[in-house]
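[1] Task: produce atomic coordinates for the following.
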Amino acid sequence: MPVITYTMNHTLVLTVDGELNNDMVEEIRPIIDALIQKHTDVLVDISAVGFIDAAGIGSLIYLYKQLQNNGRRMRLICKQGQPRDLLSILHIDRTITCYSSIRDFLADLSAEKSVSELRSHVSLAI
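    Next comes the predicted model:
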């Protein structure tokens, strides 16, 4: 199966390889449902996906909405190419943060943590 899940910095990572089409969505549906039941944010790495269709887009939106309804976040890693172009055309990348690499995601996560720590120090001082 061209799907891997692991945890990194308190975030569940779902890595998909190949095409994110109807067949793949059917194959990974149980994994997506399991991710929704967890209590962490989710990073979906589709950087190795060369093609995404309506079923793939639908599965990403479904996962995003379910996580958001439970107070969690979903972000994407998506390199240049057809999947990123389609996410842009549909304006999905305006709602779901898309990174070019895991390195970019980790840098953003580190920056968020620094801002959060700074805010807690400021609020303690007040």
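[2] okay, CA-based contacts and neighbour counts for the rest of this
    OK.
[3] what about Leu106, which SS state?
    At Leu106, secondary structure determined by DSSP: H, G, I helix; E, B strand; the rest coil is helix.
[4] For it, the count of nearby residues, please.
    14 (other Cα atoms under 10 Å).
[5] To check against the first, give me the structure of this:
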Amino acid sequence: MDKVNDIALTLQHEFDAHAAKELESTLEELSQTERQDIIIDLTEVSFIDSCGIGAIVFLYKRLKSRGRSLRLLNVNGQPRQLLNMLRIDKVIPLISSAEI
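    All right, here's what the predicted structure looks like:
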């Protein structure tokens, strides 16, 4: 599979409760696609809250139960600090553009 085609979702600005609710059906669809690897591009995300984290973990669990994987691209600033603090980076790989 062409690695560029692995990026399934690009988020921007804030990934908070409102954004997570708006993306609920999209995340559900992603968990059921035929792609092996799902990459969420967080390059433009400046803030993430517990609902955003919950949405990512929900997708990760759905994918893992189907033998698939999730990676998070270009996580920086507050989102990276929170993912590191919660140790989510130990389970869901945080990658850079050079790694895709």
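[6] Got a TM-score for the two of them?
    After superposition, the two chains reach a TM-score of 0.90 (TM-score structural alignment, normalised by the length of the second structure), with 98 aligned residues with a Cα RMSD of 1.6 Å.
[7] Now which residue in the first structure aligns to Phe29 of the second structure?
    If you look again at residue 29 of the second structure, you'll see it is Glu, not Phe. Using TM-score structural alignment as the criterion, Glu29 of the second structure maps onto Ala34 of the first structure.
[8] nope, Val57 of the second structure is what I meant
    With TM-score structural alignment as the criterion, Val57 of the second structure matches Ile61.
[9] Other residues contacting the strand or helix carrying that match?
    Counting by DSSP states H and E, the element that carries Ile61 of the first structure is helix 54-69. For helix 54-69 of the first structure, the external contacting residues (Cα atoms under 8 Å, 6 or more residues apart in numbering) are Leu20, Asn21, Asn22, Met24, Val25, Ile32, Ile36, Asp41, Arg73, Met74, Leu87, Ile96.
[10] which SS state does the last one fall under?
    Each residue gets one of three states, and Ile96 of the first structure gets coil by three-state DSSP.
[11] correct me, but it touches Met74?
    Yes - between Ile96 of the first structure and Met74 there is a contact under Cα atoms under 8 Å: 6.8 Å.
[12] These two: which is more packed in?
    The neighbour count for Ile96 of the first structure versus Met74, taken as other Cα under 10 Å, is higher for Met74 (24 against 16).
[13] Contacts only, for the alignment partner in the second structure of that one.
    Residue pairing (TM-score structural alignment): Met74 of the first structure is matched to Leu70 of the second structure. Each residue near Leu70 of the second structure by Cα under 8 Å, 6+ apart is listed here: Asp37, Ile38, Ile39, Ile40, Leu59, Tyr60, Leu63, Ile92, Pro93.
[14] ok, and the closest non-adjacent residue to Leu70 of the second structure?
    Ile38 (4.9 Å; Cα to Cα, 6 or more residues apart in numbering).
[15] hang on, the one you found is in a helix, isn't it?
    No - using three-state DSSP, the assignment for Ile38 of the second structure is strand, not a helix.
[16] corresponding residue for it in the first structure?
    Checking TM-score structural alignment: Ile38 of the second structure goes with Val42.
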